[in-house]
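Asks: Sequence below, structure please.
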Amino acid sequence: MNPVFNMDAATLSPVALFLQADIVVKVVMAGLLLASIWSWAIIVSLVVRLGRTRKGMARFERDFWKADDIDAFHKKEAEGDLPSTRVLAAGISEWRRSTAGTAIDKAGTRERLATAMGAAAAGEVDRLSDRLNVLATVASASPFVGLFGTVWGIMRSFTGIAQAQNSSLAVVAPGIAEALFATAIGLFAAIPALIAYNRFNHAIGRIEAALNRFADGFHATLSRQLDGAR
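Replies: Next up is the predicted model:
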């Protein structure tokens, strides 16, 4: 066998590459692994949370449009943690304040209802999107952090060449392998985070659209009641 390629397979294992790496490259690898674990924790939690939210909102809206008494329905669902519940609560609260007086400003009431429910819907979307910035940061920064580790490792390999005065692949291959492993870990962290970020953005966009449709429908219901008020 050509001695240039006579490297023990164990030295190319992920654990061996990490243990043999320079301290700077080790810090880069460890940071990227932690970022990957953190992003996966967020991914799993958001999958569960958004799934429950979509199902809960579908059930909530189905029951709401079947309800004969909005106030009774609101009292029944008041303890819920759904975005639709908060939009409904914002609409009912503004309706009660705006219609409490003897003279009702119909145009002003309609505008305030739209503003209150729109603000509630936007707040719920912000709450659901709270940790997407972490995924975006991991997706965008991890490849560059891994590249930094790669550049540092290659510089270390060149230093080793100068010290050994030997440019054979057997001398430089371990350092280059360690360096490239940092880039691989960076991509390992970035790719799932990027895919998840895009999918969650799409899912939250659909939830936002559903919230706005519900707010518009409830606004129309209250507007019809307002037409009948004096």
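Asks: contacts and neighbour counts: CA atoms only from here.
Replies: Will do.
Asks: So in this structure, which helix runs the longest?
Replies: Determined from DSSP state H, the single longest helix within the chain is helix 169-228.
Asks: can you map out the helices along the protein?
Replies: Counting by DSSP H, one finds helices in the chain at the ranges 14-20, 23-66, 70-77, 83-98, 106-128, 132-164, 169-228.
Asks: still on that earlier bit, quick one: distance of the longest helix of the chain to the chain centre.
Replies: 5 Å (CA atoms, centre = their mean, to the nearest Å).
Asks: Redo the helices of the chain as CSV? Include mean neighbour count.
Replies: Below are those laid out as CSV (neighbours: other CA atoms under 10 Å):
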stretch, mean neighbour count
helix 14-20, 15
helix 23-66, 16
helix 70-77, 14
helix 83-98, 20
helix 106-128, 18
helix 132-164, 19
helix 169-228, 19
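Asks: Now do the same contact list for the most centrally placed residue in the chain.
Replies: Central residue of the chain (CA atoms, centre = their mean): Leu132, 2.6 Å from the mean position. Residues near Leu132 by CA atoms under 8 Å, 6 or more residues apart in numbering: Tyr197, Phe200.
Asks: Kindly recompute the last result at 10 Å.
Replies: Shown in contact with Leu132 (CA atoms under 10 Å, 6 or more residues apart in numbering): Ser39, Ile42, Ile43, Leu46, Asp126, Val138, Ala193, Ala196, Tyr197, Asn198, Phe200, Asn201.
Asks: One more sequence to fold, the one below, so I can look at both together:
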Amino acid sequence: MSDKGKQAILCVDDEQDILDSLYDTFMDTYDVKTAINGVEALNILTESEIAVVISDQRMPIMTGAMLLQEVNKIKPRCKKVLLTGYSDIDAAVDAINKGAVNKYIHKPWDEHELIETVEHLIKMYNADEFMNKMIEDSKKIKTKIDKWKYQSDLLEQFIDSCQMGICVVDAMENIVMVNKPGLKLLKYDSIDAIKDKKVDTVFIIDSNKRQAFRELYEKGTFYQLLEVKQADGNTAGLQASLTYLTDEKGVKQLRGILFN
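Replies: I've put the predicted structure just below:
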């Protein structure tokens, strides 16, 4: 989009009166840029975001078809209209067959047809840009997910490599993960059997004991005796440390338990 907030179209013709006519036709709706030959047009195209190029076929230096083929290489999503005389129909059809032109219109053109054509191509351009943005955003999201998964896998491998038991809980104090040493101490065969249980259903932490753990944690004293309910229904005492994290309201919430 230009500074005017309008989408830009580029009109190319070596006759100034034709450029003036095209400018007057579209000036109220679009940011109209003009060029008198293909070289000037390509310079504008590399510096600006152009949605539609309208080019005359018969021009010096390069024909309209040649110009639009170059446009297709530089800005493939840019839409292209070729203005032709009846004697240039073969060149227009050839350009269409090569994928360099979206539409050709005979000169002298019908103004209503030209306006409708540009409106349609603008919609096509916007749809292409939207789809491209969706694809690019999806790629970025996938990259972030892949990176997060890699880091998550590394963390899980590190936790599993620890000799002591580790239990990770979420903000609702549901068990998210228990490492292999922890599962062994709790006598569970797999994480599936304990995952999503409330932490208090496995680790017996009454309010007084929880407060004591929090005070010890803040003082830097980590271990205290804690009772746990094992998978076989027995209760066992283990040395444990409760880990707390401070939420956005400044409240310390339980996030993990280390035990052995």
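Asks: After superposition, what is the TM-score?
Replies: Here the TM-score for the pair of chains, by TM-score structural alignment, normalised by the length of the first structure, is 0.30; 100 aligned residues with a CA RMSD of 4.9 Å.
Asks: so, if you compare the contacts of Leu132 of the first structure, which one comes nearest to Ile161 of the first structure?
Replies: Distances from Ile161 of the first structure to those, taken as CA to CA, are shortest for Val138 (33.9 Å).
Asks: Ile23 of the first structure: which of the contacts of Leu132 of the first structure is nearest?
Replies: Ranked by distance to Ile23 of the first structure (CA to CA), the contacts of Leu132 of the first structure are led by Val138 at 21.9 Å.
Asks: Quick check: the gap between the closest one and Arg199 of the first structure.
Replies: Remark: distance between Val138 of the first structure and Arg199 of the first structure (CA to CA, to the nearest Å) = 15 Å.
Asks: try Asp71 of the first structure
Replies: 36 Å.
Asks: Helices of the second structure, residue ranges please.
Replies: Under the criterion DSSP H, the second structure contains helices at 16-26, 38-47, 64-74, 89-97, 111-161, 180-186, 207-219.
Asks: and of those, who's closest to Ala236 of the second structure?
Replies: With CA to CA, the closest approach to Ala236 of the second structure among these belongs to helix 180-186: 8.8 Å.
Asks: Can you tell me which helices and strands the closest one packs against?
Replies: Using 3 or more CA pairs under 10 Å, 6 or more residues apart in numbering; DSSP states H and E as the contact criterion, the neighbours of helix 180-186 of the second structure among helices and strands are helix 111-161, strand 165-169, strand 175-178, strand 224-229, strand 235-246, strand 252-259.
Asks: of the ones you listed, which approaches Leu186 of the second structure most closely?
Replies: Closest among these, using CA to CA: strand 224-229, at 7.3 Å.
Asks: what helices or strands is that closest one leaning on?
Replies: With contacts taken as 3+ CA pairs under 10 Å, 6+ apart, strand 224-229 of the second structure sits against helix 180-186, strand 203-204, helix 207-219, strand 235-246, strand 252-259.
Asks: Pipe these into TSV and attach distance to Gly64 of the second structure per row.
Replies: Putting those into TSV (distance: least, CA to CA, whole Å) gives the following:
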stretch	distance to Gly64 of the second structure
helix 180-186	71
strand 203-204	78
helix 207-219	76
strand 235-246	66
strand 252-259	67
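Asks: Let's have the ones you listed in CSV, adding distance to Phe26 of the second structure and mean neighbour count.
Replies: Converted to CSV, these look like this (distance: least, CA to CA, whole Å; neighbours: other CA atoms under 10 Å):
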stretch, distance to Phe26 of the second structure, mean neighbour count
helix 180-186, 70, 20
strand 203-204, 73, 18
helix 207-219, 70, 14
strand 235-246, 59, 17
strand 252-259, 62, 19
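Asks: got the contacts of Leu132 of the first structure as a markdown table, with distance to Gly175 of the first structure columns?
Replies: Converted to a markdown table, the contacts of Leu132 of the first structure look like this (distance: CA to CA, whole Å):
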| residue | distance to Gly175 of the first structure |
| --- | --- |
| Ser39 | 28 |
| Ile42 | 33 |
| Ile43 | 33 |
| Leu46 | 39 |
| Asp126 | 45 |
| Val138 | 26 |
| Ala193 | 28 |
| Ala196 | 33 |
| Tyr197 | 34 |
| Asn198 | 35 |
| Phe200 | 38 |
| Asn201 | 39 |
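Asks: Closest to Val24 of the first structure out of those?
Replies: Val24 of the first structure has its nearest neighbour among these in Val138, at 19.3 Å by CA to CA.
Asks: Please verify my assumption that the closest one contacts Ile195.
Replies: No. If you go by CA atoms under 10 Å, Val138 of the first structure and Ile195 don't touch, sitting 11.3 Å apart.
Asks: so who does Cys167 of the second structure touch?
Replies: Applying CA under 10 Å, 6+ apart, we find Cys167 of the second structure in contact with 159, 175-179, 182-183, 195, 199, 203, 242-243, 255-259.
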